[in-house]
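Novice: This is a predicted model, with the sequence first.
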Amino acid sequence: MANSFNQTYIHYVFSTKHRKPLIKPDFEKRLWAYIAGIGKHNGFHIITSGGMPDHAHILLELSKTITISQTIQKIKGNSSKWINDEFYPNREFSWQAGYGAFSIGRSGLKHAIRYIQNQKKHHEQKTLKEEFLDLLNKYNVDYDERYLWD
């Protein structure tokens, strides 16, 4: 083939370091917009993003030129620098080292978008730990719970 084609959707889930509630309501919408800009600048399309004070969900269409791990590295690295520059001059904000990355088929996009956009309601009944374990189990990911939490 003369061209390369890609249609890979990834749902990332990652938390603030030690799950500290540092994503404040007064700047969270700016954060999601900033993350969309990171995607645009790096060749991947952020479909939607959202989360809670202690974690983030990002749904995106993966670039055909960078890997899953490079993508999240760009998102986390650039956004944590921006958050610290804008809101935490003592540099107290950081993301956890790990992340979850779950592939979503095109037919599952609407459900994933609703899921991410309804995080506040969703977390009235479920903690981040319960949510993350549910995602790991839903996608049949092998894990040892001793190594999930920092």
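Specialist: That came through fine. Remember, it's a predicted structure, so these values are computed and weren't measured experimentally. Numbering: from 1, shown residues only.
Novice: Going by C-alpha atoms from here, please, whenever you check contacts or count neighbours.
Specialist: Fine.
Novice: So what's the residue count around K20?
Specialist: Around K20 there are 15 other residues, counting by other CA atoms under 10 Å.
Novice: Report the separation between the residue lying closest to G105 once chain neighbours are set aside and L148.
Specialist: Take G105 and drop its neighbours on the chain: the residue closest to it by CA to CA, 6 or more residues apart in numbering is Y9, 6.7 Å away. Distance, Y9 to L148, using CA to CA, to the nearest Å: 23 Å.
Novice: Got another one to weigh against that:
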Amino acid sequence: MPQSLANMIVHLVFSTRDREAWFADAEKMNSVHAYLGGVSATLECPSIAIGGVADHVHILARMSRTISLAEWVKELKRASTVWMQKEWPEFATFHWQAGYGAFSVSQSNTDAVVEYVHHQAEHHRTKTFQDEFRALLKKHGVAWDERYVWD
């Protein structure tokens, strides 16, 4: 086959360090989501949906064939941190958490995950980030050690 083709959809989730509510301002949160979408597109990982609440973000995207998952996440976090710290002086000490969760999504389940990502505010009226993240890990069969998940 002379051509390489792929359709790998990834649901990426990561928090601010110590789950601090840096994005309580909806305008700033929307700006951060838009910026993350732009960075992701530049990395040839077009976003399908981006959402979140004050302390974390969800990105549903199609992975590029030319970048690893770890490189994609590293650059999303690096570029967005630099941009936020430059854009808003009060973000001078902002950091994302060190880790992340990445989960594969089938094409047939993409619409459901889009809805999930877009309705984060409603979802988090009753569930913390930690509870949500644990549920995602369980749903996707990921083993974890509670001592090393949070920072």
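Specialist: Ah, there it is. The structure presented is a predicted model; accordingly, all values stated were derived computationally and were not measured.
Novice: For the two chains, what TM-score is obtained?
Specialist: Scored by TM-score structural alignment, normalised by the length of the first structure, the superposition of the two chains gives a TM-score of 0.96; 150 aligned residues with a CA RMSD of 1.1 Å.
Novice: what about the residue nearest to G105 of the first structure, distance to N90 of the first structure?
Specialist: Applying CA to CA, the value for Y9 of the first structure to N90 of the first structure is 35 Å.
Novice: of the two, who's got more company?
Specialist: Applying other CA under 10 Å to Y9 of the first structure and N90 shows that Y9 carries more neighbours, namely 22 against 8.
Novice: from what I can see the more buried one touches S63, true?
Specialist: No - counting by CA atoms under 8 Å, Y9 of the first structure stays clear of S63, with 9.5 Å between them.
Novice: so stretch 101-108 of the second structure matches what in the first structure?
Specialist: Using TM-score structural alignment, stretch 101-108 of the second structure corresponds to residues 100-107 of the first structure.
Novice: The lengthiest helix in the first structure: average distance to aligned residues in the second structure?
Specialist: Longest helix in the first structure, counting residues (DSSP state H): helix 68-87. In the superposition with the second structure, the average deviation recorded for helix 68-87 of the first structure is 0.9 Å (mean CA distance after the TM-score superposition for the first structure).
Novice: buried ones in stretch 66-75 of the second structure?
Specialist: Within stretch 66-75 of the second structure, the residues scored as buried using 16 or more other CA atoms under 10 Å are 72-73.
Novice: before we move on, what about stretch 77-88 of the second structure?
Specialist: Neighbour-count burial for stretch 77-88 of the second structure flags 77, 80-81, 84 (criterion: 16+ other CA under 10 Å).
Novice: swap in stretch 38-52 of the second structure?
Specialist: Buried residues in stretch 38-52 of the second structure, counted by 16+ other CA under 10 Å: 38-41, 43-52.
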